[in-house]
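Participant: sequence and predicted model, in that order:
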Amino acid sequence: MCVGVPAKVVEKMEYSAVVDVMGSQTTVGTIFVPEVELGDYVIVHAGQAMSIVDEDYARESVEEWRKLIDARHSETV
């Protein structure tokens, strides 16, 4: 199973973009989504933007990721 996380494009170059993933920024490849624009939301997997998603989907997904992170954190405390 592959897991991708939603990220917002905050800077775009020719074949890559800087994305914000829950407050952390990283550079990802954009070869699979050459039409991506600044401000778009993408699903990131293995260092690549795999698809463009709408903002509502991205926000809902981030909420679920945060729940998982919070649950995991509460188990380790």
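Facilitator: Sure thing, it's come through.
Participant: contacts and neighbour counts: CA atoms only from here.
Facilitator: Noted.
Participant: in this protein, which spans are strands?
Facilitator: Taking DSSP state E, the strands of the chain run over residues 5-12, 16-21, 24-29, 41-45, 48-53.
Participant: and V36, how close does it get to G23?
Facilitator: Per Cα to Cα, to the nearest Å, V36 is found 20 Å from G23.
Participant: neighbour-wise, which of the two wins?
Facilitator: Higher neighbour count among V36 and G23: V36, with 19 against 8, using other Cα atoms under 10 Å.
Participant: list the contacts of that one.
Facilitator: T30, I52 (Cα atoms under 8 Å, 6 or more residues apart in numbering).
Participant: now the strands of the chain as a markdown table including distance to A71 and mean neighbour count?
Facilitator: A markdown table is the format used below for the strands of the chain (distance: least, Cα to Cα, whole Å; neighbours: other Cα atoms under 10 Å):
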| stretch | distance to A71 | mean neighbour count |
| --- | --- | --- |
| strand 5-12 | 17 | 21 |
| strand 16-21 | 19 | 20 |
| strand 24-29 | 20 | 16 |
| strand 41-45 | 22 | 22 |
| strand 48-53 | 26 | 20 |
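Participant: alright, now check it against this:
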Amino acid sequence: MCLGIPGRIVAITDPVNCLAKVDVSGVQRTISVRLLEKDLPEPDEWVLVHVGFAMAKIDEAEALMTLAAVKRLGEAYQDEIEAFDSSAIV
């Protein structure tokens, strides 16, 4: 199962290539924010992350509510966090 998981933007690491460091439940990875190129997120803003891409900006309340809901999925949530932890943009 592939879930869209809320992540908080830590930093825009490469603005030219639209890359940002995001924190998803304590796991930090570089993701592409190119799909949000016309309205790039800034540090401390929340995005919905799916397969290494920020799909949409979301507000903190929605992010926290969504995180609580996906955590209740148990094993599917853990699998998604492990997949995110082992992924990388190179």
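Facilitator: Arrived safely, thanks for sending. Quick caveat: nothing in here was measured; it's all calculated off a predicted structure.
Participant: follow-up on the earlier one: in JSON lines, list the strands of the first structure along with distance to V62 of the first structure.
Facilitator: Shown next, in JSON lines, are these (distance: least, Cα to Cα, whole Å):
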{"stretch": "strand 5-12", "distance to V62 of the first structure": "7"}
{"stretch": "strand 16-21", "distance to V62 of the first structure": "9"}
{"stretch": "strand 24-29", "distance to V62 of the first structure": "13"}
{"stretch": "strand 41-45", "distance to V62 of the first structure": "11"}
{"stretch": "strand 48-53", "distance to V62 of the first structure": "12"}
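Participant: any idea how far apart the tips of stretch 49-59 of the second structure sit?
Facilitator: 13 Å.
Participant: wait, I meant stretch 36-53 of the second structure
Facilitator: 9 Å.
Participant: now do stretch 7-18 of the first structure
Facilitator: Using Cα to Cα, the two ends of stretch 7-18 of the first structure sit 9 Å apart.
Participant: what do you get for stretch 67-85 of the second structure?
Facilitator: 16 Å.
Participant: again with stretch 9-23 of the first structure
Facilitator: 12 Å.
Participant: ok, residues contacting that stretch?
Facilitator: For stretch 9-23 of the first structure, using Cα under 8 Å, 6+ apart, the contacting residues are 5-8, 25-31, 34, 37-42, 62.
Participant: from the chain's centroid, how far away is it?
Facilitator: Chain-centre distance of stretch 9-23 of the first structure: 9 Å, with Cα atoms, centre = their mean, to the nearest Å.
Participant: list the contacts of T27 of the first structure.
Facilitator: S16, A17, V18, V19, G47.
Participant: what residue of the second structure takes the place of the fourth one?
Facilitator: Residue correspondence to the second structure (TM-score structural alignment): V19 of the first structure is matched to V22.
Participant: returning to what we had before: closest to E55 of the first structure out of the contacts of T27 of the first structure?
Facilitator: Relative to E55 of the first structure, the closest of the contacts of T27 of the first structure is V19; by Cα to Cα it sits at 13.9 Å.
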